[in-house]
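Asks: Below are the sequence and a predicted model for it; my questions follow.
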Amino acid sequence: MSANSADRPALLDVVLVKAGREKIRYPAELLADDGTRVTVRAPWAGAGVRDFGFVRFEPGDVLTEHYWRDRWYSVKEVRTADGALKGHYCDVTRPAELSGTRLVVEDLDLDLWVGADGTDVRRLDEDEFAESGLAARDPRAAAAAVAALDELEALARGDGLGALLA
């Protein structure tokens, strides 16, 4: 295999912004971009282990992340290093913006966890969302965020997230 750029996967910098500040930035391999949804793959970018009690994100985990330009959420499929599905972590965000090689998403604090078998569905960080003041600062965005969380939960508790990610 030669070393030209056509042989290497395209890389993006995923930039997660929270409360107007960059929370984390990490490189990810671009898997697909259909003009509406951008899908990337990246190793767990957190420092060390993050234990939520119901799932642990740890070095070696691989995330396939789906971002939409027209939806107020992203969905991250979380797998162990050997490929076993841990579940899906869904972030409520403003629609993603791709500019050059930077994929920027603004985290709006609300999250949803869906365990690997689909039976463990948890709404997360609703207290952080309430404390963020978004409802007072930007009522339209706050309403869109709550609607996005409700939509994700309904999908997860219904037929699952599979159709959304197909």
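Replies: The structure has been received and is ready for your questions. Numbering: from 1, shown residues only.
Asks: Going by C-alpha atoms from here, please, whenever you check contacts or count neighbours.
Replies: OK.
Asks: how about the strands in the protein?
Replies: 11-18, 21-33, 37-43, 50-51, 56-57, 62-68, 73-79, 85-93, 97-99, 102-115, 121-124 (DSSP state E).
Asks: In addition, the following structure is provided for comparison:
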Amino acid sequence: MSARSVDVVLLKAGRTKIRYPAEVVSDDGTVLTVRAAWAGGGVRDFGFVRFEPGDVFTEHYRRDRWYSVKEVRAADGTLKGWYCDVTRPAEVRGGEVVVEDLDLDLWVSADRRLVLRLDEDEFAASGLAERDPEAAARAVRALDDLEALARGGGELR
């Protein structure tokens, strides 16, 4: 696939949470990989990692799994780690890649010593388990799969 731009659209509870431009790196029909600069305004300090202007995200959006993986590098190319979002499978249409955030996240540090499950409280409070039990079960399974992959040294993408 030739280099082109797409808009990444992250939905949460049916609304657009964030939209930003990204450059397509590759698309094999299952995984769309894009590269984008940190789309947040200013510095976002999570305590375990800081996202800041100049950071580069290589993002892998899967059409076959309930997650996406973002490799995060500092402006100088140093790997910070991987931020993994549990989402419904990605939909690529026109000039957009659209994913629905299901609240669960996983952070994996560059050395893989720190593997953190995030936002489980938000997931519980979202009501997804009551509204769509099958989707909730798939989301939990995706988080478990990501954690096993990270702890086992597998490729995060």
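Replies: Good, I have the coordinates. Predicted, not measured: the structure shown is a model, and the values here were computed from it.
Asks: about what we covered before: which of the strands of the first structure sits closest to Gly160 of the first structure?
Replies: strand 102-115 (8.9 Å; CA to CA).
Asks: Which residue range of the second structure does the closest one align onto?
Replies: Using TM-score structural alignment, strand 102-115 of the first structure lines up with residues 96-109 of the second structure.
Asks: Show me the contact partners of the matching stretch.
Replies: For stretch 96-109 of the second structure, contacts defined as CA atoms under 8 Å, 6 or more residues apart in numbering pick out 6-14, 61, 80-92, 114-120, 122-123, 126, 139-140, 143, 146-147, 150.
Asks: Check the mean deviation of that stretch from the first structure.
Replies: For stretch 96-109 of the second structure, the mean deviation from the first structure after alignment is 0.3 Å (mean CA distance after the TM-score superposition for the first structure).
Asks: Arg4 of the second structure and Gly29 of the second structure, how far apart?
Replies: 16 Å (CA to CA, to the nearest Å).
Asks: What is the burial count for Arg140 of the first structure?
Replies: Applying other CA atoms under 10 Å, we find 11 residues neighbouring Arg140 of the first structure.
Asks: Tell me how far the equivalent of it over in the second structure lies from Arg62 of the second structure.
Replies: Counting by TM-score structural alignment, Arg140 of the first structure lines up with Glu134 in the second structure. Using CA to CA, we find Glu134 of the second structure at a distance of 19 Å from Arg62 of the second structure.
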